[in-house]
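> Only the shape, not the letters, is given here:
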């Protein structure tokens, strides 16, 4: 039924016939990327808790420093590589790193330093692989197309994120962690092949010969653009506030999970099943709600409504500080992020320059995001040092959610009126 409606074009998914192949390949790429990442995500979460909650701010700070290193390297690649080779280089480097981690964890499965190195590496690259994918999407589709098709394309990622933790939960008890690195590497390898197929299939290539050329500028062009562009500064503030919401939820959930589940395997299984539930809800929302809501109301409504729901969630957690409440609020945040906020954030860039899409965007998505994670993690620890319990930090989280709603409205209104 759904396939027939898709093939009819302009039906359930609002995809035109000329866009069908590009959308399907983009869907498949995002599926490969997120299924591969989500195979490893439960491992990352369990390793972070096993290393001690008191060390998580240090992990966040190290991740921020990793972002500072990778962004100029990526900026250099933008200036020297064609578009297809740029994405292929990013994803191929992930494949190589995962193979290295496979051998290292086979040799030293309980090495805490190796676990921390893996946490930092995957926390930097998971943002880069998603951000560079959406830069390509913003380059391939104009704003009108993006409003219609980004929800469908995002559903490919959610389907991958649905399958990834399921694979992880089913395999980890029988094979341990190490083999999962090779399974994930195979998925990223498939993404590399699909990127080249997408670029060769895209009909815009025949009319836009400059699109695949390397971009001009130096590795720090993106940083300078952020410093002098009010819209990018507002977008960075939005990311900063959303990071605060996520970080406070992350610590609250981690503390409760640590007390409820004694070993890494049980925590890995819990996080895997939570991921499975989140992405089941996300894919339905992306397929049937995102495009229709944006088409009717613009991007400002989703960018406001999800932070408002999180504000209400923090209030409920402040009143009932239990593990089930923390997981429930986290699920609302993640479903809202994947189904609405992330696609709408990417739509904001569809009418901007390529330098903003590929260079400035990654400064914010990686350096600002991970810097905000580090800052907010130390802020959370400071709140605890001053005697604030989970209830007190929940009220601070509610304040951050309210501020992010106001910022999201301003960004969305600017885009809708442009």
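Alright, I've got the coordinates. If you're wondering where the values come from, they're calculated on a predicted model, not measured in any experiment.
> drop to CA atoms for contacts and neighbour counts, all remaining ones
OK.
> Roughly how far does residue 146 sit from residue 303?
Taking Cα to Cα, to the nearest Å as the measure, residue 146 falls 16 Å from residue 303.
> Neighbour count for these two, which is higher?
The neighbour comparison of residue 146 against residue 303 (other Cα atoms under 10 Å) goes to residue 303, with 29 against 25.
> Who are the contact partners of that one?
340, 341, 344, 405, 408, 409, 412 (Cα atoms under 8 Å, 6 or more residues apart in numbering).
> so the residue nearest to residue 331 when sequence neighbours are not counted is in which element?
Nearest residue to residue 331 in three dimensions, chain neighbours excluded: residue 278, at 5.9 Å (Cα to Cα, 6 or more residues apart in numbering). Residue 278 belongs to helix 264-285 when assigned by DSSP states H and E.
> residues of that helix that come out buried?
Buried residues in helix 264-285, counted by 16 or more other Cα atoms under 10 Å: 264-285.
> For stretch 31-51, buried residues please.
Within stretch 31-51, the residues that count as buried by 16+ other Cα under 10 Å are 31-50.
> Wait, residue 225 touches residue 362, no?
No. Using Cα atoms under 8 Å, residue 225 makes no contact with residue 362, being 11.3 Å away.
> and here's the other structure:
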């Protein structure tokens, strides 16, 4: 019995010798990225509510989509001019530096957290919200695009679970630290005010972001270039394009390819469906946090407690579940497991209809997403061209997420006047429709991915491009 368990564990955690350094550096970089993002993301809503007001959250969602458009066009221009690792390092440094600026401003007696009167004219709250909303498409998304560009489909099945578990460990440590700092136990130590507690947390998150380039630079310096090609068919296409001077595709390439290729649009839908559901639920989560809190530190502390449990469960899922399931079931079946599990959890909540059941569902959904769904979904980008990996992906992660969140907030706004029975009916209809479409999309995208890998295809080629090992979609 013991030998069987040891053999099973070796099959899950064994890393081939030539892949060890690459997996190590990617895992460490992702550890710091998610460690920093966990703190800033959980501070985002509590700081905005304290500075601007809860009623303006829906307007912030719309404003985010407007501001992200020029930012994405600038990013697309940089994709054509910088190397992949340079792009990731640049944005990690930018967010680390801006985080330190916001750290200082939060302590200001008038525009910062010392002023406890919410007002929509307080610009710091708006700018901070926009800053945090950009972290996903401009740091997390770029990391995944970089990882996908240097990873083969077979390696993704073997090692993405390990890599994500490392990031979840970063999230666990950051969330635990945040919860501790925001608790009353630290009031008599080195931080005593709400403002100083939030400043300390944001400063730590900024430092974590500034350390990401260290690990990426270590990867580039210590791993041989022949192990950084990723999917060979895509590498050959990109090499040919560079030789012909056709690698610069313009700032609108990501958006046009998102519209042009069904595969890219399907990826957009996978993000959209999950985020709509979570946006609806997140509004209720924030409401619970406010009901149980008397000040901003209590609100933030409650949110950190929830994300601590989420990252802990996500760590266990990614470490022990993601790799075995990917190896045994493949991407298509794994993609289907996500909407199916979402439906089961929602039915559980509706049967129980308690606050504990709601929070349990919320934590489980986010844990499955972070620990399982995310790495499975990201591996789908591996057989795509650079424009889809980097440019379309940025539009997908930015607008898929933000549009979904805006849709969720609109639903919550419209449903506020409904009685409980009507609200449950409306929410059940919305979730049922989304989950049904989600399952169809997951099946089609998963099937297309498996066919591309089996036939050594590259997804995202124009009809006039030819390559002996690829064909167009």
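Nice, thanks for sending it over. As the structure is a computational prediction, the values presented were derived from the model and not from experiment.
> hmm, back to that, who has more neighbours out of residue 225 and residue 362 of structure 1?
Ranked by neighbour count (other Cα under 10 Å), residue 225 of structure 1 and residue 362 place residue 362 first, with 26 against 18.
> Residue in structure 2 paired with the more buried one?
Aligning on TM-score structural alignment places residue 362 of structure 1 opposite residue 394 in structure 2.
> With residue 150 of structure 1 instead?
Under the alignment by TM-score structural alignment, residue 150 of structure 1 pairs with residue 160 in structure 2.
> so its match sits in a helix?
Yes. Counting by DSSP: H, G, I helix; E, B strand; the rest coil, residue 160 of structure 2 is found in a helix.
> Tell me who's in contact with it.
322, 323, 375.
> Distance check, it against residue 224 of structure 2.
20 Å.
> again, but for residue 418 of structure 2
In this structure, residue 418 of structure 2 and residue 224 of structure 2 are 60 Å apart, going by Cα to Cα.
> Next: residue 175 of structure 2.
Counting by Cα to Cα, the gap from residue 175 of structure 2 to residue 224 of structure 2 is 35 Å.
> Of those two, give the one with the bigger neighbour count.
Shown here are residue 175 of structure 2 and residue 224; by other Cα under 10 Å, residue 175 has more neighbours (28 against 13).
> In structure 1, what residue corresponds to that one?
The equivalent of residue 175 of structure 2 in structure 1 is residue 165 (alignment by TM-score structural alignment).
> Identify the residue spatially nearest to that match, adjacent ones excluded.
residue 272 (4.6 Å).
> quick one: the one you found and residue 185 of structure 1, what's the gap?
Using Cα to Cα, residue 272 of structure 1 is found at 19 Å from residue 185 of structure 1.
> now swap in residue 209 of structure 1 and tell me
Distance, residue 209 of structure 1 to residue 185 of structure 1, using Cα to Cα: 32 Å.
> Compare those two and say which is more crowded by neighbours.
Shown here are residue 209 of structure 1 and residue 185; by other Cα under 10 Å, residue 185 has more neighbours (24 against 9).
> Residue in structure 2 paired with that one?
Looks like residue 185 of structure 1 aligns to residue 206 there (TM-score structural alignment).
> show me what contacts its match?
Residues in contact with residue 206 of structure 2 (Cα under 8 Å, 6+ apart) are 36, 95, 96, 97, 98, 99, 100.
> hmm, try it at 6 Å
Counting by Cα atoms under 6 Å, 6 or more residues apart in numbering, residue 206 of structure 2 makes contact with 96, 99.
> and it, how far is that from residue 63 of structure 2?
When residue 206 of structure 2 is compared with residue 63 of structure 2 (using Cα to Cα), they lie 24 Å apart.
> just how off-centre is stretch 71-86 of structure 1 within its chain?
On the basis of Cα atoms, centre = their mean, to the nearest Å, stretch 71-86 of structure 1 sits 20 Å off its chain's mean C-alpha point.
> What of stretch 318-336 of structure 1?
On Cα atoms, centre = their mean, the centre of stretch 318-336 of structure 1 falls 19 Å from that of its chain.
> counting contacts, what elements does the helix or strand containing residue 27 of structure 1 pack onto?
Per DSSP H and E, residue 27 of structure 1 falls inside helix 20-50. Counting contacts by 3 or more Cα pairs under 6 Å, 6 or more residues apart in numbering; DSSP states H and E, helix 20-50 of structure 1 is packed against helix 143-175, helix 178-201, helix 264-285.
> Reformat those as TSV; add distance to residue 127 of structure 1.
Formatted as TSV, these follow (distance: least, Cα to Cα, whole Å):
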stretch	distance to residue 127 of structure 1
helix 143-175	13
helix 178-201	14
helix 264-285	17
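> Which one, of those, ends up nearest to residue 68 of structure 1?
Closest to residue 68 of structure 1 of the helices and strands packed on helix 20-50 of structure 1 is helix 178-201 (Cα to Cα; 23.6 Å).
> Next, the angle from the closest one to helix 20-50.
150 degrees (axes from the mean of the first three to the mean of the last three Cα atoms, to 10 degrees).
> Buried residues, helix 178-201 of structure 1. List them.
Across helix 178-201 of structure 1, burial judged by 16+ other Cα under 10 Å covers 178-185, 187-192, 194-195, 198-199.
> that older thread, kindly reformat the contacts of residue 160 of structure 2 as CSV containing neighbour count and distance to residue 269 of structure 2.
Formatted as CSV, the contacts of residue 160 of structure 2 follow (neighbours: other Cα atoms under 10 Å; distance: Cα to Cα, whole Å):
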residue, neighbour count, distance to residue 269 of structure 2
322, 27, 22
323, 26, 24
375, 23, 16
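> Out of those, flag the one nearest to residue 344 of structure 2.
residue 322 (19.1 Å).
> so how far is residue 290 of structure 2 from the closest one?
Applying Cα to Cα to residue 322 of structure 2 and residue 290 of structure 2 gives a distance of 34 Å.
> Can you find the partner of residue 294 of structure 1 in structure 2?
Looking across to structure 2 (by TM-score structural alignment), residue 294 of structure 1 lines up with residue 326.
> Please enumerate the strands of structure 1.
With strands called from DSSP state E, structure 1 shows none.
> Tally up the residues packed near residue 170 of structure 1, please.
Look at residue 170 of structure 1: counted by other Cα under 10 Å, it has 12 neighbours.
> For it, give its distance to residue 193 of structure 1.
For residue 170 of structure 1, the distance to residue 193 of structure 1 - Cα to Cα - is 27 Å.
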